[in-house]
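Undergrad: After the sequence you'll find the predicted model.
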Amino acid sequence: MTEIKAVVFDIGNVLIEWQPERFFDSVIGADRRRAMFATIDLHGMNDRVDRGETFYDVIVETAARYPDWHDEVMIWHDRWIEMAAPEIPHSVRLLRALRAKGVPVFALTNFGIQTFEIAEPVYPFLTEFDRRYVSGHMGVIKPEPTIYEMVEADCGLPPESLLFADDRIDNLHAAAARGWRTHLFDGPQGWADRLVTEGLLTKGEAQ
């Protein structure tokens, strides 16, 4: 089997928790949140930001389109960093352990240009990747095949030498279709165990 040449991390729900519904439940209550998310395609709105549209402009436009929900939609902009929280400490330790071993570590993430800039000073580990593939800058999001092609072209590594962790199965299926090795992230311990199984970290290093 081809040697793993790089480990690729998704960010949302792998290194940083991303649960907008949970956040809005805490702010406006579960019943009102359910009504809001049923009325407005907020994840679709966020996809526009992840494709590279300007964060503020997209949120303001959406808020204007739904005046009954204007203030709640603006929370997505004004309190975004509270939604993208907290970090997942064990995953951050794994990122740093891999780098300490000399294993190249990449980020491949659906993330907006401005939102990534907001997150960087709050989460310093976002600056620690060997290569960062941020959808907002690339103009394409996972699981569209083009984004994986762009990663391959940039890093120059064979697809089968990349090990990719993501919490969404559709993103992994798209990567696997190109030959990438994949791991469905459902918690940091399972990811740690996979890295040990692959011989990239020892059990002690993966704690």
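TA: Structure received.
Undergrad: make it CA atoms for all contacts and neighbour counts henceforth
TA: Fine.
Undergrad: which residues sit in contact with residue 81?
TA: Contact analysis of residue 81 by C-alpha atoms under 8 Å, 6 or more residues apart in numbering lists 118-119.
Undergrad: Flag every buried residue along the helix or strand hosting it.
TA: Using DSSP states H and E, residue 81 maps to helix 80-83. Going by neighbour count (16 or more other C-alpha atoms under 10 Å), the buried part of helix 80-83 is 80, 83.
Undergrad: Counting neighbours, show which residues of the helix or strand following it come out buried.
TA: Downstream of helix 80-83, the first helix or strand assigned by DSSP H and E is helix 89-100. Neighbour-count burial for helix 89-100, counted by 16+ other C-alpha under 10 Å, picks out 90-99.
Undergrad: Below is structure B, check it against A:
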Amino acid sequence: MRSVVFDLGGVLVDWDPRYLYRKLFSDEEEMERFLSEVCSPRWNRQLDLGRPFEEAVAELRARHPRYAREIEAYHSRWGEMLGGPIAGSVELLGRLRGRGVPLYALTNWSSETFAIARKRYGFLGWFEEIVVSGEEKVAKPDHEIYRRLVERCRLDPRSTLFVDDVEENVAAARSLGFYGVVFRSPEMLAEELARLGFLESGVRAGG
């Protein structure tokens, strides 16, 4: 194993729309219904695929005028969905960087809002390359975005660890020859990095 590819959201960055919408809804059940049926994961995926926020928000607002304010907040207050860095994971990233391990990232993220994350999190500058779905107009687990990562970064999947919190994304990476790990916790990742020889044995996230 030579290099590591990280997913960002759910692995290094804590992103959850509930951080924002708990401020806008007094009823938790209504909030969950809104996030599953209005500003849904399927709708958010369109943004990850590069659809402009302004267009997506306008169309959704017309379909659900009752929630116009909440829909608009998905764009205007998007930064409030960021809960911060996942400290243990960022610490491991720093240790890998200190050992000279080539680091890359592959993320499903809108190109518009990724600019906010770049400014907020300095550790995003530690990667040699970050492939963003919103810029590529294709997202995980589509094999095409993995192929672009391999070609652009000149990676050998057989010597590359791929870390993601979504099993489907890891399965796609494995099918293309990567060594894939489903992220569950920084502690679990630390053990896997040590087992693969990236870090010294016995290293603990946060320790």
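TA: Received, thanks. All of these numbers come straight from a predicted model, not from anything done at the bench.
Undergrad: so stretch 120-135 of structure 2 aligns onto which residues of structure 1?
TA: Aligned using TM-score structural alignment, stretch 120-135 of structure 2 spans residues 122-137 in structure 1.
Undergrad: buried set for that stretch?
TA: Buried, per 16+ other C-alpha under 10 Å, within stretch 122-137 of structure 1: 123, 126, 129, 131-137.
Undergrad: Then stretch 69-86 of structure 1?
TA: For stretch 69-86 of structure 1, by 16+ other C-alpha under 10 Å, it's 70, 72-77, 80, 83-85.
Undergrad: The aligned partner of residue 59 of structure 1 in structure 2 and residue 185 of structure 2, how far apart?
TA: In structure 2, residue 59 of structure 1 lines up with residue 57, judged by TM-score structural alignment. Residue 57 of structure 2 sits 34 Å away from residue 185 of structure 2, taking C-alpha to C-alpha, to the nearest Å as the criterion.
Undergrad: of the two, who's got more company?
TA: Using other C-alpha atoms under 10 Å as the criterion, residue 57 of structure 2 and residue 185 rank with residue 57 on top: 20 against 15.
Undergrad: my guess is the more buried one contacts residue 69, does it?
TA: No. Under the criterion of C-alpha atoms under 8 Å, residue 57 of structure 2 makes no contact with residue 69, lying 10.5 Å away.
Undergrad: Make JSON lines out of the buried residues of stretch 122-137 of structure 1 and add distance to residue 162 of structure 1.
TA: Shown next, in JSON lines, are the buried residues of stretch 122-137 of structure 1 (distance: C-alpha to C-alpha, whole Å):
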{"residue": "123", "distance to residue 162 of structure 1": "24"}
{"residue": "126", "distance to residue 162 of structure 1": "19"}
{"residue": "129", "distance to residue 162 of structure 1": "15"}
{"residue": "131", "distance to residue 162 of structure 1": "13"}
{"residue": "132", "distance to residue 162 of structure 1": "14"}
{"residue": "133", "distance to residue 162 of structure 1": "14"}
{"residue": "134", "distance to residue 162 of structure 1": "17"}
{"residue": "135", "distance to residue 162 of structure 1": "18"}
{"residue": "136", "distance to residue 162 of structure 1": "22"}
{"residue": "137", "distance to residue 162 of structure 1": "21"}
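Undergrad: Can you list which of those residues are found in helices?
TA: If you go by DSSP state H, those have 135-137 in helices.
Undergrad: Out of the residues you listed, flag the one nearest to residue 143 of structure 1.
TA: Set against residue 143 of structure 1, the nearest of these by C-alpha to C-alpha is residue 135 (10.7 Å).
Undergrad: Report the contact partners of that closest one.
TA: By C-alpha under 8 Å, 6+ apart, the residues touching residue 135 of structure 1 are 50-52, 108-112, 141-142, 147.
Undergrad: got the buried residues for stretch 45-60 of structure 2?
TA: Residues of stretch 45-60 of structure 2 classed as buried under the neighbour-count rule (16+ other C-alpha under 10 Å) are 45-51, 53, 56-57, 60.
Undergrad: Farthest pair within the buried residues of stretch 122-137 of structure 1?
TA: Longest span within the buried residues of stretch 122-137 of structure 1, C-alpha to C-alpha: 123 and 137, 19.1 Å.
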